[in-house]
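Colleague: I would like the atomic coordinates for the input below:
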Amino acid sequence: MKVIVIGGGAAGFFGAIACAEANPQLKVTLLEAGQKPLAKVRISGGGRCNVTHNCFDPVRLVEHYPRGGKALRGAFTRFQPKDTVQWYESRGVKLKTEADGRMFPVTDDSQTIINCLMQAADKANVKLLTGTGVKTVKQFHDEENKSYFQVELKNGKELKCDRLLIATGSNPLGYRWAKNLGHKIESAVPSLFTLNVRDPRLQGLAGVSVSNAQVKLGTGKHKIEQAGALLITHWGVSGPAILKLSAWSARFLYDLKYDSGLQINWLPEYNQETLKQKLITVKETNPKKKIVNYCPVELPKRLWQSFVSYIEIKPDKIWSEISKKELNKLVLEIVQGQYEVKGKGVFKEEFVTCGGVSLKEVNFKTMESKKCPGLYFAGEVLDIDGVTGGFNFQSAWTTSWLAGQAIATI
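Modeller: Here you go, the predicted structure:
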């Protein structure tokens, strides 16, 4: 039986290897349009490759997927981060866990992961064809009514196979082929990005960060809220809190053309009342200290001074002289700061999108299409995306491993 995998990224390689290793009798061909496969693996994690995350409980793991978590619940009981770690370590690649749970190769070099995948594919006799773009994908039936796929290459050649795995990431061509084969495609929009915020309070503070902030978008039923470290940048705000917020609000912000209000609580351990009481106490216990120089809470000094300046407290004013109105303004700036999002940036070079093949049309036990027998999907071509931290790679490893195993057992 002939198997073709389209897409030489993480999911394509992992699926081809899983299939070929599980059934050496199969002829597995992996097609990659570019000259160098695994390009996204190479640049991920700042060139270190954030392979997965050390969350080994499938119930907790799915909470990191704005789209696809429910579908992945069962899939993660069969192949999860613990299995990913074992897979790589059994092939000589040891992973390490960092303080935030992200897992990288101990070499801190994505080339280690690339070499491992390339060697595993070669050892399993996967036929890798680079510089081989695909033009069209069609399904036919022979005289015995058995289905097969015809893959037309951009160089004019045609390849036939019995089983086809599409693992083309967010490439529009993959969506087009899936749609032509009967699938509904959820529109693709960016999912992991920084926020452009031009505001005098943040001006000149690039590089300043807080270890834990609470950020909110929208109101009522449409309120989206996340927490985590926040980094001020030259163009606005970034960091884990913002990246998680961008993932969970991807479609919301897209519909608003990335023009929205953003609320930041720079000190989530406080609310308006508790912070107000804290500042009143400071006023009583440190009356002669200058407000601009004496920050009584865990805020970066430059950020505190920016807030003090913004609400027009004079530089020489001492705590005993702060008015009730000024104190209230200061409290609101810290726990309920209102900002305007005016566009989005990118998160390093790690482009992630939400959207893709509708999950309702895929059997998540096998990753086979419910619309087109013999067709399988894996990775980001599906309407799955995770927050930053190794979760997108993990869904790629899981879905492609399941697809490879299912194809191999036919």
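Colleague: Could you use CA atoms for every contact and neighbour count after this?
Modeller: Fine.
Colleague: okay, how far is it across stretch 263-283, tip to tip?
Modeller: 27 Å (CA to CA, to the nearest Å).
Colleague: my bad, stretch 278-297
Modeller: By CA to CA, the extent of stretch 278-297 from end to end equals 9 Å.
Colleague: Which positions in it come out as buried?
Modeller: The neighbour-count criterion (16 or more other CA atoms under 10 Å) identifies Leu279, Ile280, Val282, Lys283, Asn286, Lys289, Lys290, Ile291, Val292, Asn293, Cys295 as the buried residues of stretch 278-297.
Colleague: now do stretch 167-176
Modeller: Neighbour counts using 16+ other CA under 10 Å place Ala167, Thr168, Gly169, Ser170, Gly174, Tyr175, Arg176 of stretch 167-176 among the buried residues.
Colleague: Of the residues you listed, which belong to helices?
Modeller: Judged by DSSP state H, the buried residues of stretch 167-176 include Gly174, Tyr175, Arg176 as members of helices.
Colleague: Just the closest of those residues to Ile322, please.
Modeller: For these, the residue nearest Ile322 by CA to CA is Tyr175; the value is 60.2 Å.
Colleague: you'd agree that closest one is up against Val357?
Modeller: Yes. Using CA atoms under 8 Å, Tyr175 makes contact with Val357 at a distance of 6.9 Å.
Colleague: residues shared between the contacts of the two?
Modeller: Counting by CA atoms under 8 Å, 6 or more residues apart in numbering, the shared contacts of Tyr175 and Val357 are Ile185, Val381.
Colleague: Would you map the helices across the stretch 151-300 of the chain?
Modeller: When assigned using DSSP state H, counting those that start in this stretch, the helices of the stretch 151-300 of the chain occupy the ranges 172-180, 240-248, 250-255, 272-285.
Colleague: Now show me the structure for the sequence below, then we'll compare the two:
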Amino acid sequence: MTKQKNILVIGGGAAGFFAAINIAEHYPKLSVAILERGKQGLQKVRISGGGRCNVTHAEFIPSELVKNYPRGEKELLGPFHSFMTGDTITWFEERGVALKIEEDGRMFPVSNTSQTIIDCFLHEAKKHHVDLLYNHVVKAINIEDNGFLVETSQGCIACEKLVVATGSNPKIWNLLENLGHRIVPPVPSLFTFDIKDERIKDIPGVVAKDVEVKVLGTHLVSEGPLLITHVGMSAPAILKLSAFGAVELAKMNYNFKIEVNFIRQNHEDCLSFLMEMKQLSPKKTIFNTVQFGLPKRLWKRLVASSGIAKSMNWADCSKSFLIALTKQLTKAVFHVTGKSTFKEEFVTAGGVDLKDINFKTFESKIIPNLYFAGEVINVDAVTGGFNFQNAWTGAYIVSQSITK
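Modeller: You can find the predicted model right below:
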């Protein structure tokens, strides 16, 4: 027997719940259901931010916020004028969830646990009579005269309007492609770099606070903190490169070279400073006089890589050694041989082609009454709460479009 719903949302994640709750709240006469393939939803919410849920980012200017989206920057500018960070904060606070801003701009629930966000969504879904249909694997989406017929592993559900909020789901993308949508092939985004190099071997946890990283042979460049890990490099400077270079780095099969400027100074200024050190601290050993605010372990590795002996003092250091040290500090080249997923928060670039979507409503340009929200479309962001903000914004605009 076929179930009947006014609105059906495929995907029990952040975007799916946000859309369904807002639809049901603003238009209580509509019957709204969420289809989720798993035993429970909101799993990405649960693991986000190390289990704390990085809800959004404290950036309140739309033109600045969109700069964090390698794909979707132009398209999201209008939507962010309709619903963005401040609206997200208000939405959660009105439902009893207070958020806090951390030093780097990331925003979390004051409770410091993602369960607070999950409990909020489940409470609101129950309050507004959203039907949660778990263990429903979507097998087919059919267009009918009065809407859609969705075939699932537990039977068929008919609806007037359909919202797809499944995130990066190849099976759903295939179904949408069969309906006439163009799908941009997915590639990983937001990953760390695998690097085997004596300069960073056995010093995991070391952080250079402000570096510049370039991918040699490309236009790709980023800046920010850099973390040395057990397998290579991570932190914002690397993650931003992986996001903005997702397509290009995939074409290189994740085998390329990067140039790191650990001190954000040019070659000439750095060499001039090191030459001055010969006059200012002639008797001190170079190895033990850490400069430029670098971590001690990293400084020692870069000094050693310059051919400078542990016992050498500044006075005895030749200009050729200082030039070698300058190169390590400002133009250190590392060979990247692969990638690793950034924690459990796997993000992909790819999905429904943005040209197929009306960003005033997030409705398909191909099929009327079909809407999209979240990462099912070809939008992705750097780390820091930006992917969730895209989900909230898209889901909210979908709810407004459907209930008008």
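Colleague: is it possible to export the ones in helices among the buried residues of stretch 167-176 of structure 1 to CSV including distance to Ile334 of structure 1?
Modeller: Formatted as CSV, these follow (distance: CA to CA, whole Å):
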residue, distance to Ile334 of structure 1
Gly174, 46
Tyr175, 45
Arg176, 48
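Colleague: Now check structure 2 for the residue matching Lys324 of structure 1.
Modeller: Under the alignment (TM-score structural alignment), Lys324 of structure 1 pairs with Lys319 of structure 2.
Colleague: how about its match, what does it touch?
Modeller: Applying CA under 8 Å, 6+ apart, the residues contacting Lys319 of structure 2 are Met275.
Colleague: The one 10 residues further on now?
Modeller: If a contact means CA under 8 Å, 6+ apart, then Leu329 of structure 2 has Val260, Asn261, Phe262, Ile263, Leu302 as its contacts.
Colleague: Could you do Thr393 of structure 2 as well?
Modeller: Residues near Thr393 of structure 2 by CA under 8 Å, 6+ apart: Pro79, Phe80, Ser82, Phe83, Met84.
Colleague: Between these, which sits nearest Asp356 of structure 2?
Modeller: Nearest to Asp356 of structure 2 out of those is Pro79 (CA to CA; 15.9 Å).
Colleague: wait, what's in contact with Gln272 of structure 1?
Modeller: With CA under 8 Å, 6+ apart, Gln272 of structure 1 has these contacts: Val331, Leu332, Val335.
Colleague: ok, and those in structure 2?
Modeller: Retained in structure 2 by both residues aligned by TM-score structural alignment, their matches' CA atoms under 8 Å are the following of those: Val331, Leu332, Val335.
Colleague: Which one of those residues is nearest to Asp122 of structure 1?
Modeller: Closest approach between the kept ones among the contacts of Gln272 of structure 1 and Asp122 of structure 1, by CA to CA: Val335, at 55.8 Å.
Colleague: for the stretch 251-400 of structure 2, what spans make up the strands?
Modeller: 256-261, 332-341, 347-352, 357-358, 363-364, 370-372 (DSSP state E, counting those that start in this stretch).
Colleague: Distance from the fifth one to the middle of the chain?
Modeller: In this case it means strand 363-364 of structure 2. Put simply, strand 363-364 of structure 2 sits 24 Å off its chain's centre (CA atoms, centre = their mean, to the nearest Å).
Colleague: what's that strand aligned against in structure 1?
Modeller: Aligned using TM-score structural alignment, strand 363-364 of structure 2 spans residues 368-369 in structure 1.
Colleague: which residue lines up with Gly131 of structure 1 in structure 2?
Modeller: So, by TM-score structural alignment, Gly131 of structure 1 is matched to Asn135.
Colleague: my guess is that match contacts Gly38, does it?
Modeller: Yes. Counting by CA under 8 Å, Asn135 of structure 2 does reach Gly38; the two are 4.9 Å apart.
Colleague: need the strands for the stretch 1-150 of structure 2, in chain order.
Modeller: In the stretch 1-150 of structure 2, the strands defined using DSSP E, counting those that start in this stretch lie at 3-10, 32-35, 56-57, 99-101, 106-109, 131-133, 138-144, 147-152.
Colleague: Please identify which of those strands is closest to Ser340 of structure 2.
Modeller: Of all the strands of the stretch 1-150 of structure 2, it is strand 106-109 that lies closest to Ser340 of structure 2, at 22.7 Å by CA to CA.
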